[in-house]
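Chemist: have a look; sequence and predicted model below, questions after that.
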Amino acid sequence: MAAWSVTILVLLACLWFPASVQCMVRHYKFNVVVKNTTRLCSTKPIVTVNGRYPGPTIVAREDDTILVKVVNHVKYNLSIHWHGIRQLRTGWADGPAYITQCPIQPGQSYVYNFTVTGQRGTLFWHAHILWLRATVHGAIVILPKRGVPYPFPKPHKEEIVILGEWWKSDVEAVINEALKSGLAPNVSDAHTINGHPGSTPSCPSKGGYTLAVKPGKTYMLRIINAALNEELFFMIAGHQLTVVEVDATYVKPFKTDTIVISPGQTTNVLVTTHRRAGKYLVAASPFMDAPIAVDNLTATATLHYAGSLTSAATTLVSPPPKNATSVAANFTNALRSLNSKKYPAKVPLKIDHSLLFTIGLGINPCSTCVNGSRVVASVNNITFVMPKTALLQAHFFNINGVFTTDFPGRPPVPFNYTSIQLTNLGTKQATKLYRLGYNDTVQLVLQDTGMITPENHPIHLHGFNFFEVGRGVGNFDPKKDPKNFNLVDPVERNTIGVPSGGWTAIRFRADNPGREGLMVQFSSRIKVKERKKKKGS
């Protein structure tokens, strides 16, 4: 009843105060279909939305309501996640399969209904089951309310740039073979910019994405990393990038030649076309500073000035080495929240829960796997087991036996996290959640481990933004490191990369009741319990 009351009040506000409350309901239809697509000189069927790769862009304004009808015409179960949307009071619309909903079965449909409350900027949507998100993804553009300007000069034009990965093989076959063998999945065959890898050694061509520009103008690029696994560098030959936003939050503008962007992150940059007419290479290349196999190919596109001949030579750019830790660190360290009067950085100062999650890999027995074992993901020595009943459904209907709320807030046995440990690599497999009270404040230190190998971990917190208050190399020191935390203007995000062999500290307020997930390519879970109202309230 409360939810209906809120909806009615909002609708009445739209009717009575049209000048001050500009509400719209925006309708979209996603037909999930298979389409034959050619990349790298070979053709394969891929799962798409409306036959497009990348998929269609959702455009809305702050406080608009979005309804998306998803119709599943393919053989896979699927769900769609609206990456970075807070989903205040609409947790069931978030999209992770078996977490907030059961997946949409073949031949069935589902309507996602949510309001974009207090957010503006660039986010994206993607499939949230199996590896379908490799091709099932697209941009979300949230414009400010009418009459509210950007906190930087308005650009001449805006463009969407989606970075991704491409496999010649069927991506579902790739991940299924990995699960069957117990080994890591094969790396991708190419990176992509707006669905195109550009020219590669195995498939030389003049193809690829072209960004047409006029001289003397400023453009805003809404850059999205929709890759499954890899952090990427992004740069444009001969042009500096002015960073103005990350993960749909404004930042203090700064100039850079190269940005680094983790899977799930977004970055808005301003580019001024001040060079002489011509063509300039746009490049996306991998960043990996750990001994992990990656796709080494650089995706390319072209920034093409109006009036330039198609046959004109392209000005090239050399991407950083894939292990250029200093380039990535310089970019990350430059990020600061705008922290203005209109856009303050509300960093929690008093902490109710101080947590330490160790993130890494483990090895569990598997009689049917290669070598009789399987490589698994681990958070605090627990490997998350996907439930057969959606967690939110289990909570709402009081279904027992689906999950427990005893996820440890710290490692069960402390150890030298970043050293190479080759003793007991086994993990406990369970569906565990950590319980938070409504409006509790949380400090969460995410610690990479050297179990098997250290590596960078992209982490996304569903339903919340958080502030990155600190990061470092080696083991987190709870006595020394907090003294250097930035509690004034730390960057606010929804997705972050934990450095290889290091740690990241984040803070947030648990103001969104429901079953929200901390996604680390694998999953640990956080549960926010809504406190009971007092009588008469």
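Modeler: The structure has been received and is ready for your questions. Residues are numbered from 1 along each chain as shown.
Chemist: okay, CA-based contacts and neighbour counts for the rest of this
Modeler: Fine.
Chemist: helices of the stretch 251-400 of the chain, start to end?
Modeler: Using DSSP state H, counting those that start in this stretch, the helices found in the stretch 251-400 of the chain span residues 325-334, 391-396.
Chemist: need the winner for burial among the ones you listed.
Modeler: Compared across these, helix 391-396 shows the largest average neighbour count, a mean of 18 (mean count of other CA atoms under 10 Å).
Chemist: list the helices and strands the helix or strand just after that helix packs on?
Modeler: Next helix or strand after helix 391-396 toward the C-terminus (DSSP states H and E): strand 428-430. When contacts are defined as 3 or more CA pairs under 8 Å, 6 or more residues apart in numbering; DSSP states H and E, strand 428-430 sits against strand 382-384.
Chemist: residue contacts, Ala190?
Modeler: Ala190 sits next to 165-167, 197, 295-299 when contact means CA atoms under 8 Å, 6 or more residues apart in numbering.
Chemist: what about versus this one:
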Amino acid sequence: MGQNKVKEASYTRLCKTKKILTVNGKFPGPTLYAYKGDTIIVNVHNRANQNITIHWHGVKLPRYPWSDGPEYVTQCPIQPGQSFRQKVIFSQEEGTLWWHAHSDWSRATVHGAIVIYPKNGTGYPFPKPDAEVPIILGEWWKKDVDEVLHLMLATGGDPNISDAFTINGQPGDFYPCSNARTFKLNVDHGKTYLLRMVNADMNEIMFYKIAKHKLTVVGADASYTKPLKSKYVVLSPGQTLDCLLHANKRPDRYYMAARAYSSGIGVPFDNTTTTAILQYNLNYDQSSPPIRPSLPYYNDTSSAFRFLGQLKSLNSDDYPDSVPLNVTRMVTTVSVNTFPCVSATNASCEGPNVTRLAASMNNISFANPDFAILQAYYKHIKGVYGTNFLSYPPLVFNFTADYMPLELEVPRLGTEVKVLKYNTSMEVVIQGTNLVAAIDHPMHLHGHSFYVVGYGFGNFDEKKDPLAYNLEDPPLRNTAAVPRNGWIAIRFRANNPGVWFMHCHLERHLTWGMDTVFIVENGERPDERILPPPPDMPQC
């Protein structure tokens, strides 16, 4: 049982004090602890002056979408002064996940880690570490993040880039006015530490590295992986990693550092570097600065996908895979788009060629309704959403060509969902396009984890590319990056009845409409049906 209060707090960062939205006055917010199979109750009290929702990222919530959180998809927001008692049901998850706000851009400061331990009487599939440490990557603006969002919406252009990245809420030594607060991890030589890593950034995929040390990845998105030793790791917004750090180097002080991986040509991004310090608990000369790591370059696509492509599921007797083999294939494009300017002035049309920036899946830019889709579906209320999200792109062209007609840039605005019969085995191929601005897209599916069975660059070939799929030990994830001008293929079994959001986890793309909704219908048996809603669901 948790009493969590969303409220404003004052924080001093980068030489400026401002009020931010927090949970229980903490930034990042409190870590939630559970055991595999637990059900917990979290009481959310909104004591701020704006609407809020809370999403349990990567938690499947079997048959209980009522607690999932995305505003106007599964619930109406919790209004100021109101409360919502959220039941969080853990099932197969084991490892590290996170929770965050899912309303406007509030998740910039409203987020925290979730640690799911193995069931009592069981242990990790690797030697038990001596200690565990959350490492949460974040993104920081000097301005109120709501101002950043509202300015983006008012101008129709790109949002202002962030002023800093953070590790556990602190920017680190390479920013002004922050070195006294830099996060420090003290370690004993010879011991092993489990780093529970979360990328809570709003708009950037991140490289992360500790000088002179290798990390051994043993889990991703609360699913165990084959041990992977690496000098660096890559996390998309929304992703988590469990990494073992062996403190076996010469006792000294070492920087851990993170900076953006951004492949888009002409796409603005924060090119600063956040740091924290790893320091050994022994006597040595601490007058010299910590040793710096050498991170991959910002647009080093080969390094980013070399790491991501090496991740494999554990697929052991205790943790077997269940990759769907006989599947229904669906293909969707993910694109950055533009809408024509309809303003009397150009002040609100700062996109390319005097347009407004947008985004889409299968050429539909998702429009949030003003009533929750889940409640409309459950109560058979018509007119809130349509069911015309197509299984294949409505416009077929060379998606990754260097030059494309401008008319391809304009999507259709709508609230369209895809309805799936219960227990359908799905393959979803997500194809990036070169419309307006090609960039990587970290795609997140609520209510389900999925196997990433393949990825590639260029246009997906339905005949050739599936021949190279990994159907033996693909990683099981809830968020996966579509490479710039490339594709990924994911597989999952639609065995969780409810209404489940799918969207890009770059916040600006979500806001612009790179979203859709899967409605998984009820099965025939009572235990295959959505559970009833709680009595205190927030009202619209």
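Modeler: Thanks, I have the structure now. Just so it is clear, the model here is predicted, and its values are computed rather than measured.
Chemist: report the TM-score for the pair.
Modeler: Remark: TM-score between the superposed chains equals 0.93 [TM-score structural alignment, normalised by the length of the first structure]; 508 aligned residues with a CA RMSD of 1.4 Å.
Chemist: select, out of the helices of the stretch 251-400 of the first structure, the one closest to His353 of the first structure.
Modeler: helix 391-396 (22.4 Å; CA to CA).
Chemist: average distance between that closest one and the second structure?
Modeler: Compared with the second structure after the fit, helix 391-396 of the first structure shows a mean deviation of 0.6 Å (mean CA distance after the TM-score superposition for the first structure).
Chemist: which other residues reach that helix?
Modeler: In contact with helix 391-396 of the first structure (CA under 8 Å, 6+ apart) are residues 92, 98-101, 399-400, 402-403, 514-515.
Chemist: got TSV for those residues, with neighbour count and distance to Ile85 of the first structure too?
Modeler: Output for these, formatted as TSV (neighbours: other CA atoms under 10 Å; distance: CA to CA, whole Å):
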residue	neighbour count	distance to Ile85 of the first structure
Trp92	20	12
Tyr98	20	18
Ile99	24	16
Thr100	24	14
Gln101	19	16
Ile399	13	27
Asn400	9	29
Val402	18	26
Phe403	19	25
Gly514	25	14
Arg515	24	15
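Chemist: got a list of what the equivalent of Met519 of the first structure over in the second structure touches?
Modeler: The criterion is TM-score structural alignment: under it, Met519 of the first structure has His503 as its aligned partner in the second structure. His503 of the second structure makes contacts with 443-445, 510, 514-516, as judged by CA under 8 Å, 6+ apart.
Chemist: what sits closest to His503 of the second structure if chain neighbours are left out?
Modeler: Among residues not flanking His503 of the second structure along the chain, Asp515 sits closest, at 4.2 Å (CA to CA, 6 or more residues apart in numbering).
Chemist: correct me, but that neighbour touches Trp500?
Modeler: No: using CA atoms under 8 Å, Asp515 of the second structure makes no contact with Trp500, being 10.8 Å away.
Chemist: more neighbours: which of those two?
Modeler: Asp515 (29 against 25; other CA atoms under 10 Å).
Chemist: quick one: the helices in the stretch 101-250 of the first structure, in order.
Modeler: Using DSSP H, counting those that start in this stretch, helices in the stretch 101-250 of the first structure cover 171-181.
Chemist: tally up the residues packed near the aligned residue in the second structure for Ser181 of the first structure, please.
Modeler: Superposed on the second structure with TM-score structural alignment, Ser181 of the first structure falls opposite Thr155. By the measure other CA under 10 Å, the count of residues near Thr155 of the second structure is 18.
Chemist: if anything else comes up later, I'll come back, but that's it for now.
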